[in-house]
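Novice: what follows is a predicted protein model with its sequence.
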Amino acid sequence: MSALPAADVACVIVSFNGAPWMADCLRALRDSTVPLRVIVVDNASSDETRAIVGGFPEVTLLPQAENLGFGRANNIGIARALADGARQVFILNQDTVLAPDAIAQLLRQAEADPSLGILCPLQLDGDGAAMDPTFLRYYVAPHATAYLTDAVMGHPIAGHYRAHALPAAAWLLTREFLEQVGGFDPLFFLYCEDDDLCARARHHGFGIALVPAATFRHLRGFHTPASSIPAGQLLRKRRSRLRSIVVNEIKKPEGRFGRNVWYALASQAVQSAQQLFVYFNWVEALAGWGAVLRVIPEVPRIRRHRDACLTRGPHWLPSVPPTRPSQDREQ
């Protein structure tokens, strides 16, 4: 393999009331062995997040007047990075601490296999002592079994492992991928936007890969135990998640659109009935039925978005002019 070339990499962080983690996140990026341009897109935080970012003069802050959600806010940062000439864009959650050599490891694998569009580092728990359990259960175990087998059996670890899908807490995205597949679909406010983008990557022939030598710690700041959430708030949260799951099933590139619609809606309705009559979980049942009712009037819009994403292009990435030197830091 040739020596790692100099790379223009921009790191995009979407923040929302991220004061407990933001300073540690940004300090870790300062230690990166690959120089980074860091862009923070703040979703109208009500805490000290913006003031903390202000203590890092090298960081570009893009404040938003409202909470745009994870995907739309990332698209704003990605579009700014591309307009300013970035060749790769690294998106990162605010409640993370990146290893110093993680970007270098990701770039080596991107150079080794140009067909990769999404490269994901290994997600560790908050202490960095073990793999993050959610990452292991929902992504590595079902989608990156070759890596898990090598790790458990003590076999040599490869540079990267192809995967069906990986979570967007930390992703390196190539410019070619973003220009041909696009950004996150605004149909999704918070949940399943990464699953949708992974499906679109596969549809357009771009690979998704886990890079074990690149690591980061995920502190999981937003994960509140369900038992401590009021029933009404829990109902709304679950309805939002289930609505995104149903939309993702309908929008997936595989299969006929009509079949996807009926299968996704009927499946969720049946599962909700099961939650009520078998498990007596009325919150989950109402959340599921509420999700179905929310999705039904959205079906025409979902179809338009699906048709757009079946074609190549920088979908959902806003057009922005390059930053002038005097505009390098936006407040």
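Specialist: Great, that's in hand.
Novice: alpha carbons only for contacts and neighbour counts from here, please
Specialist: OK.
Novice: quick one: the strands in the stretch 101-250 of the chain?
Specialist: Applying DSSP state E, counting those that start in this stretch to the stretch 101-250 of the chain gives strands spanning 116-124, 161-162, 170-174, 207-218.
Novice: what sits up against the longest one?
Specialist: Right, the one you point to is strand 207-218. Contact with strand 207-218 is made by 95-99, 101-103, 105-106, 109, 115-128, 132, 144, 157, 159-166, 198, 201-202, as judged by Cα atoms under 8 Å, 6 or more residues apart in numbering.
Novice: swap in 6 Å and give it another go.
Specialist: Contacting residues not belonging to strand 207-218 are listed as 96-99, 102, 105, 115-126, 128, 160-163 [Cα atoms under 6 Å, 6 or more residues apart in numbering].
Novice: please name every helix or strand in contact with the helix or strand hosting Leu286.
Specialist: Element membership for Leu286 (DSSP states H and E) is helix 282-295. On a contact count with 3 or more Cα pairs under 6 Å, 6 or more residues apart in numbering; DSSP states H and E, helix 282-295 meets helix 231-251, helix 257-277.
Novice: one more to weigh against that first structure:
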Amino acid sequence: MVKKRRMQGHKKNKPAASALPRTPKTKTRLKESAIPRVKKRKELVPEAISLPSMSLPTDTPRLESVHFDTNNRAMDLPHHEKAGKYPLDVFRFPIIDWHYRFQRPQQFCLKFANDGYRVFYFHVDTKAIDDTYATFEDICRNIEVIPVQERIWTVRLCSYNPLNAYRSTIQHELDIHYLLMSLEAIKQRFAITNLLSIVDLPFWSTLVFRLANNTIIYDCMDEHHGFNNVSADNLALEEPLLKQADLVIASSEQLLSKASEMTSNVLLLRNAADFEHFNKPPELLAPQLRENQKPVIGYHGAIAQWFDSELISFLASRHPDWEFVLIGHNYSLDQRQYDDHVHFVGELPYSELPSYLHGFDVCVIPFLLNPLTLATNPVKVYEYLAAGKPVIATRLPELEAMDGLVVIADTYLQFEEAIQMALEDQSNEKHALLRSQYASKHTWLSRYQQLMKHLTTAYFPKVSIVIAAYNNFIFTERCVESIFAHNRNPNLEVIIVDNGSSDETRNWGGSHSQLKLVRLSHNLGYAAANNLGCRLSVGDYILLLNNDTIVSEGWMEGLIEPLRNNLELGMVGPVSNSVGNDQMLEFAVSNDVHGAEPAFLNKFKQLYKGRRRMTDNLGFFCVAMKREVYEAVGGLDENFGIGMFEDDDYCLRVRNSGYQLAIIEDVFVHHSGSATLRQLPNTQYQSLFDQNKRLFESKWNMRWKPHPRPISALAEWDSFQEVSATLGKHRV
């Protein structure tokens, strides 16, 4: 359970949004109509604004703020600020500040950072900008960004009113606007395109659902209704957050049950311990424990509304021969009421906790039973056990499962008796070893690995893209750059098989950690090159992609999702501007340099959203298949040599193996069209076509028929302007 600090929010007397002055000033802000409202899941933020970026000089001390300046652009990031090995950055919208008490939010952030992700951890309160016409540059100057360790930054966002994540709500349109500009500033400065947002408090949901290219996790670690410092307005936001988050992780069975009533996308992920930190005995105990001769009954954590102060008073009054050491912020007890052998140490740095914990003889969890504690999975129990200490606790459901390791007491007398028995047993090294062994299996690293395994399975499947390239380096470079520009899957690999190129392709090294290059001494042909790439791949899904394609946002997810959700589907392909079958659109706005025009793509996706069409053939300019299909059917037939008809052949083989093929009509991939084969003279091209056609017909003892032509919902219009004007009236 994470204790939230009591923060008294203060409000300046500011006008309501509708009362904002309309007269222009020397500074201008975006019109109120440009401020996005919360309507649907994952609504886009306003278009990016040019950013005076932040720079962190190489000689800057570790904890010095990162500042904005106008000379340093995102593409010139210092090495220590550059993106990690994955195309995804983590935004943590927390329940506690980074330096408050080191618990679940910070522990997971550390694991993400150690695994190569960049992590941006926000403050629970904002910096108010007392200006109704603040510009983007004003926001940039006021954001506080501080590196706390490699690949982790704390960030204080800007708002119009001073906001606190417990007591405030994000309602004022200028608050929303300034917060979004703050996030856009961070995204631009650090060249962030794809996000994994972890939300700890419902307060943040008003903001987080507006971010584009964003996978949202709600870390449900507490029963927020049990706290006395969370506003009713924020509590009301939890239900939609539970329903709309991509994934809910619950820290206890009770929270899991609650979340499961709202969503099926839920994972039980209990708390844990930094085992090495708490298991290793310190060189020296804390000074006040070194000379102590009495048994020490210890506790660390917040002393707040859930802490049973009367239980401690009862025990202390009956046992002046025991020392009670209570570590943590004291929110609820009057220390003056306790005798000298009850010590309130206050909050301690995380690094000092082992020096106290290893001086405790018995550790206690003296919690009252209420909705808050009944739903909690105490972090401290794993830390106590890591040190091998006996633990006595009140009857919390999450601790009952630890029978034999944690002693449960239902009455004050039982609690007292359990402590006495633990003191008598404290020299039992076998019991201490059993406790620490249990804790060693419940570490933050193991929890992180459990989370990442689930994310990999549910959201980031292993995908291998295989590209056979022969010369045409400019096409290959554009294709690869488009893939990584639109990739947020940390489990993607791109394998380029250089088919004996003689141009720059041969010397190209690439700049992406997820890119693998395989160089061949001579051209083995399209089928052989792709087969080699497939054999080297590790993905659960394989995409064969021509090097003369340019992909667009969401293309890979759009192709993989139908394969994951339909057991009968074996292979799928997108629509395109250039392909020799009914995958081709009769109207498309795209080019060989930039691919699809954004406005066209947006309208296209609206028109074709969710449409699928079964087919007998797919063009292999871009095709996705399950690995099980590749393993069942085998590789492409290399008898077709340089190329042509191997795709028709493979489609037949897939269908004969019992799988279906489908065209995913809301995924568009730009295709230049046979860029490699166009290098051949016309006579050689025609000869190759005729030769492979005869091979196909002979192999299958059938006459090859030309593929059907396009059936396009856009065919009735003659121009993009006409398409744009009409699409608003059509829904499919």
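Specialist: In hand now; what should we look at? Since we're looking at a predicted model, the values are computed, not measured.
Novice: nearest to Leu61 of structure 1, out of the strands of the stretch 101-250 of structure 1?
Specialist: Across the strands of the stretch 101-250 of structure 1, Leu61 of structure 1 has its closest neighbour in strand 170-174 (19.1 Å, Cα to Cα).
Novice: which part of structure 2 lines up with that closest one?
Specialist: Aligned by TM-score structural alignment, strand 170-174 of structure 1 corresponds to residues 622-626 of structure 2.
Novice: enumerate the positions of the matching stretch that are buried.
Specialist: Going by neighbour count (16 or more other Cα atoms under 10 Å), the buried part of stretch 622-626 of structure 2 is Cys622, Val623, Ala624, Met625, Lys626.
Novice: okay, the residues you listed in CSV with distance to Tyr218 of structure 2 next?
Specialist: Below are the buried residues of stretch 622-626 of structure 2 laid out as CSV (distance: Cα to Cα, whole Å):
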residue, distance to Tyr218 of structure 2
Cys622, 35
Val623, 34
Ala624, 31
Met625, 32
Lys626, 30
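Novice: can you tell me which two in those residues are farthest apart?
Specialist: Cys622 and Lys626 (13.9 Å).
Novice: for the aligned residue in structure 2 for Glu249 of structure 1, grab the count of nearby residues.
Specialist: The alignment partner of Glu249 of structure 1 in structure 2, by TM-score structural alignment, is Glu697. If you count neighbours by other Cα atoms under 10 Å, Glu697 of structure 2 ends up with 15.
Novice: and Tyr608 of structure 2, what is it in contact with?
Specialist: If you count contacts by Cα under 6 Å, 6+ apart, then Tyr608 of structure 2 has Asp666 around it.
Novice: how close does it sit to Ile664 of structure 2?
Specialist: Per Cα to Cα, to the nearest Å, Tyr608 of structure 2 is found 9 Å from Ile664 of structure 2.
Novice: before we move on, what about Phe93 of structure 2?
Specialist: Separation of Phe93 of structure 2 from Ile664 of structure 2 (Cα to Cα): 35 Å.
Novice: and for Met625 of structure 2?
Specialist: Counting by Cα to Cα, the gap from Met625 of structure 2 to Ile664 of structure 2 is 13 Å.
Novice: just the strands from the stretch 251-400 of structure 2, written as ranges.
Specialist: 266-268, 296-300, 323-327, 342-346, 362-365, 391-394.
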